[in-house]
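Enquirer: Kindly generate the corresponding structure for this input.
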Amino acid sequence: MNIQYQKTDNVNALLTVSLGEADYSPKYKEKLKEYGKKVQLKGFRPGHVPASVVEKMYGTNIKVEQINSLLSESVLGYIRENKLNIIGEPLPKLKSAVDWHAQKDFEFEYEVGLVPEFDPQINNNRKFEALRINVTQEVIKETTENLRKQFGVNVEADIVSEEDYITGNLKALDGSFEKNTMIPLNKISESELPKFIGKVLNDKIVFDIRKGFNDDSAYIAHASGATKDQAETMNGDYELIVEKIHHQALADYNQEFYDKVFGKDAVNNFEEFSIKLKEDIERNYQTETQEFLKGNVYRSLVQTVNIELPVDFLKRWMLVRNPDKVTPQTIDKDFGPFLDGLKWNLIQGKIADEAGLQVDQEEVMARAKNMYLGYFGQMQPTPEIEDVVNKMVEKYLTEENGKNFNKLAEQIEFEKTLEYIVSKVSVSERQVSVDEFREIVSKENQKN
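Expert: Predicted coordinates for the structure are as follows:
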C-alpha cells in the first residue's frame, strides 16, 4: 500500500491511496473461509460448499467490503499519524468506474479540508461593554408588591375591585347558555371592565361576552365552563349575577411572609427582607447582563477572528453528510449558520487547549441535578426528593447512548470558554435602567 499526500492550496489537500492484491488478500481470504463455513447450498452439506463456488457467489461483495474497510482505516490512520489538522471528513473523489471483479490493483483519491493555524487574539485589545442594571427603589417596591400578591390570602369581599374573582350564575340573555362559574377580572378587556368594578353581592352585570374576553374562544370556554364547541358560537350579551367576590389580600409583613419568600428564618424583619430582596434582584439582573455580554463576545469572535476555511469542500461535505436535510438549492441558505458554528468550535477548541479548560463528570452530574431540582421547585431538597432526583439524573445521563451527557458537557465547556475570554479582554461597565437594558437587548436581537 502507498499513500501520497498533496497539498493543493492552504486549505485543501489530496490523499491518493494505492492498493495491491497483497494488501487486502489476507483479510479477503479469511472472510471467504468464514462465509464457507456458514453457507447452505442445496446439494452440499453445511460448511462443505467448495471455495470456488463460495467465491463466485460472494467474492466480489467480500472484496468491496474488505477494501473499503482497509481504506477507511488507512486514511484515518495516515491523518492521525501525520497530525493533519483536518475539518469535516475525507471525501472520496470519483474517477473512472471500478471493476471490482476483475481488478487486482486499485487507486483511490480523497479530498481533505485543512484548518490552517490562526490566532483568535484574546487580549485586552478586544473591548466590550458590560451593562449593569441599576436596581431602583421603584423596582424594589414593585417586586415587593408582586410578592405580597403572590403570597397573599384569598378573602371574600363586599364590593368588586380590579383583579378580583367573581363567582356567580352566567347566562346568555337569549337563553342559549347558563352555568355557575368563576370569572377572573384580570382577563376581562378594558372596554368591558368598568361594568364589573364597584358591583356588590346580588348585582347583575350585563356584558358582551366576546368583547369581554377579547374574542378569545379558548378563554371563553375556560372562564364560562362551556365546551370548546359551545364557546365558538357564544356571542352577544350575557348576564352575571354576583354571588361571591374573591379578593386576593396582600400578605402582611411578618415572619410567615418572609419565610415563604426566602425560606425559614432566612430574614427576620423588614430591613433584612429589603436588603436580601435587593441582593436577589441584583443577582438575577447580573445573570441576565452577563449572558448578554457573553452573547456579544461570541458574535464578535465569530465575525472578527480570521480563519481561512475550505468553503467549497465544506459545502460538498454538507451535501454528502446530510442529503435529506441539505440540497444544492438550499445549501447557500444553510451554509452561513453552519460556518459560524464551525468557526466557533475551532475557536473554542483552540482556547480550551491553550487554557487547559476541561469538563469533568462531577460538573455534568451537578448540572443535571440542578436542572431536575429546578423542576421540583426547590434547591434544598428533602432526602426523599434527593434520592428520586439522583435516580432521574443517572437515567437521563446514560440514556440515548450518552447524548444527554455530551450535550450538557458541551454547554458547560461553552460557558467556561466564554467566561475565560471575558476574563482576558477589556470590559468597561455602564449603568442602565431595566427598561434601557430590555430595549438594548431587543435591538440586538433584531440585528441577529
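Enquirer: Could you use CA atoms for every contact and neighbour count after this?
Expert: OK.
Enquirer: which residue sits closest to residue 413, ignoring its sequence neighbours?
Expert: residue 359 (6.3 Å; C-alpha to C-alpha, 6 or more residues apart in numbering).
Enquirer: should've said residue 228
Expert: Closest to residue 228 by C-alpha to C-alpha, 6+ apart is residue 221, at 5.7 Å.
Enquirer: my read is that neighbour is in a helix, agree?
Expert: Yes. The assignment for residue 221 is a helix, going by DSSP: H, G, I helix; E, B strand; the rest coil.
Enquirer: Burial check on it, number of neighbours?
Expert: If you count neighbours by other C-alpha atoms under 10 Å, residue 221 ends up with 17.
Enquirer: and stretch 347-365, how far out from the chain's middle?
Expert: 19 Å (C-alpha atoms, centre = their mean, to the nearest Å).
Enquirer: ok, now stretch 47-63?
Expert: With C-alpha atoms, centre = their mean, you get 51 Å for stretch 47-63.
Enquirer: residue ranges for the strands of the chain, please.
Expert: 2-7, 12-19, 86-93, 106-114, 127-133, 153-156, 165-172, 178-184, 204-208, 237-249, 426-432 (DSSP state E).
Enquirer: Could you also give me the structure for this second sequence? I'd like to compare it with the first:
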Amino acid sequence: MNITKEQIDDLNAVVKVEIVKDDYNEKVESILKNYRKTANIPGFRKGHVPMGMVKKQYGMAVRVDEVNKILQEALGKFLQEEKLDVLGNPLPKNQEDFNWDAEDYNFEFELGMAPKFDVNLKPKKAITSYKIKVDDKMVDSQVTTIRKQYGKLISQTEVAKDSEVTGTFASEKAGIDNQATFEIEQLKGKKNVDAFVGAKPGDVITVKTKSLFSEPATYQAALKISEDEAKDLNAEVTFTLTETNKREQADLDQELFDKLFGKDVVKSATELKDKIKEDGERQFTQQSDQQLMNDVTERLIDETKFDLPSDFLARWIQSTGEKPMTEEEAKEEFARSEKGLRWQLIEGKVVTENELQVTFDELKDYSKDMIKAQMMQYGQMNPEEKELDDIAARILGNQEEVKRLSEQLMNVKMLTFFKENVKLKEKEVTFDEFVKEVYN
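Expert: Here you go, the predicted model:
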C-alpha cells in the first residue's frame, strides 16, 4: 500500500491511496473460508460447499468491504501522522474508470486544508465593556414590586386606576382568546385607562390592540402572541372582566425579609435595598459579560482575514447532509454556516496558542461550585465536601453533562482571557441605557 499527498494550493490537496492484492487478499481468503464452513446453500451439506461457489457468491462483497476497511484505516492514520489540519472530512473523487474487478486499486480523496492566520487581540478601535449600574430608581421599583407580590388582594366592586384586573381578551378575527391578569398602570395612554376605570365584573370592554400596553412583554403575555405577531397586530378586541382587586402592599418588616432571604439574613429596609442592588449588579454583570463576549466574537471574525476552501466545503456539505441537496443549496448552506466556521477556527487558535484547555480537575471544581450554589438556594449553606464529591461524580459520569459543563467552563476561560488581553474601554451605563445602546 502506498499513500501520497498532492498539494493543489494552500487550501486544497489530494491524497492518493494505492491498495494492491497483497494488502487485502489474505484477510479476504480467511473470511471466505469461514463463510464456507457456515454457508447454507441448497444441494450442499454445510461445510462442503465448493470454494469456487462461495467466492462467486460472496467474494466481491467481502473484497469490497475489506478494501474499504483498509482504506479508511490507512487514510485516518496518514492524516494523523502527517498532522494535516483539515476541514470537514476527505471527499472521495469521482473516478469514472474505477473497476472493482481489478486486483489493484487507486483511490483519490480531496482535502480542504485549514487556513493559516494570526489573531490580533489589540484592534485599533477598543471594544466597549459595559458596566451596568443599579440606580436608586431601579432599586425602589424592585422594592415596590416585592411589596406588591407579597401583599394582600382586596376585592373591589369596580376598577380604579390602582386596580389589578383579571379577564379574557378575545377576537375571533385575530384568533385571540386568552385569560390575563394585569395592572391598570400597565396600560398605555389615557384613552385605554379610561376604558377600564369604572368597569365592573361582567362588563365587556372594547379596545384596540395597538399601543394597548406600555411594555411589549406585557402586551405579548396578555394577548398570548409572539414578538413577530405583536409587531403587525392592530385589531379590535374585547376584554370580559371577571374580577378587579386592589393589591395592598406588604409591610417592610422582618417577616417579609425572612420570606425573601431566610431568617435574619436581612434585618432592615436599608439592608433589603443593599441586597437588591448586590443581586441586580450580579445579574447585570452576566448580561454585560455576554454582550462583551458577543462583541469580541464579532470583532475578531470581522478583523481576522483568511480564505476558506469554499468550493470543497460546499461539496462536503452536499455529500454529508441528511437530505439530498443541489449544488446551489449546498453553497447557500455553506454561506449560512461560514461565520460560525470562521469563529470555530479563531477560537481554536486562541485556545491552543494560550493553553486554555479544560482539565478534569478544573471541571470537577467547576461542577462542585455549581452544585454548592444550587444547594444554597434551598437553604443548604454548608454542604459537606464528601456530599459535593459524590454529586459531582454522578454528574461527571454522564458524557452529555461533561460536554455541557466543559463548554460552559471554556466560555468562562475565554471571557476571562479576553478581559485580560483584548483592547477594551469600560463604559458605565444604566440598564435602560444599556438596552437602548445594544438592542436598538
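Enquirer: residue contacts, residue 148 of structure 2?
Expert: Neighbouring residues of residue 148 of structure 2 by C-alpha atoms under 8 Å, 6 or more residues apart in numbering: 247-250.
Enquirer: Residue 120 of structure 2 too?
Expert: 300, 303-304.
Enquirer: ditto for residue 171 of structure 2
Expert: 177, 235-238.
Enquirer: Residue in structure 1 paired with it?
Expert: Mapped onto structure 1 by TM-score structural alignment, residue 171 of structure 2 lines up with nothing.
Enquirer: any idea how far residue 171 of structure 2 is from residue 142 of structure 2?
Expert: Going from residue 171 of structure 2 to residue 142 of structure 2 by C-alpha to C-alpha, to the nearest Å gives 34 Å.
Enquirer: Then residue 44 of structure 2?
Expert: Residue 44 of structure 2 is 88 Å from residue 142 of structure 2, by C-alpha to C-alpha.
Enquirer: In terms of neighbours, single out the busier of these two.
Expert: The neighbour comparison of residue 44 of structure 2 against residue 142 (other C-alpha under 10 Å) goes to residue 142, with 16 against 11.
Enquirer: Would you indicate which residues of stretch 299-316 of structure 1 are buried?
Expert: For stretch 299-316 of structure 1, a neighbour-count test (16 or more other C-alpha atoms under 10 Å) marks 301-302, 305, 307, 309-310, 313-315 as buried.
Enquirer: Likewise for stretch 337-349 of structure 1?
Expert: By 16+ other C-alpha under 10 Å, the buried positions in stretch 337-349 of structure 1 come out as 339, 342-344, 346-349.
Enquirer: That stretch vs structure 2, average offset?
Expert: Compared with structure 2 after fitting, stretch 337-349 of structure 1 has a mean deviation of 1.9 Å; criterion: mean C-alpha distance after the TM-score superposition for structure 1.
Enquirer: that older thread, so the residue nearest to residue 228 of structure 1 makes contact with residue 234?
Expert: No. If you go by C-alpha atoms under 8 Å, residue 221 of structure 1 and residue 234 don't touch, sitting 9.2 Å apart.
Enquirer: Filter the contacts of residue 148 of structure 2 by whether they're kept in structure 1.
Expert: Retained in structure 1 by both residues aligned by TM-score structural alignment, their matches' C-alpha atoms under 8 Å are the following of these: 247-250.
Enquirer: follow-up on the earlier one: list just the nearest of the contacts of residue 171 of structure 2 to residue 258 of structure 2.
Expert: residue 177 (39.4 Å; C-alpha to C-alpha).
Enquirer: Against residue 258 of structure 2, how distant is residue 90 of structure 2?
Expert: According to C-alpha to C-alpha, residue 90 of structure 2 and residue 258 of structure 2 sit 63 Å apart.
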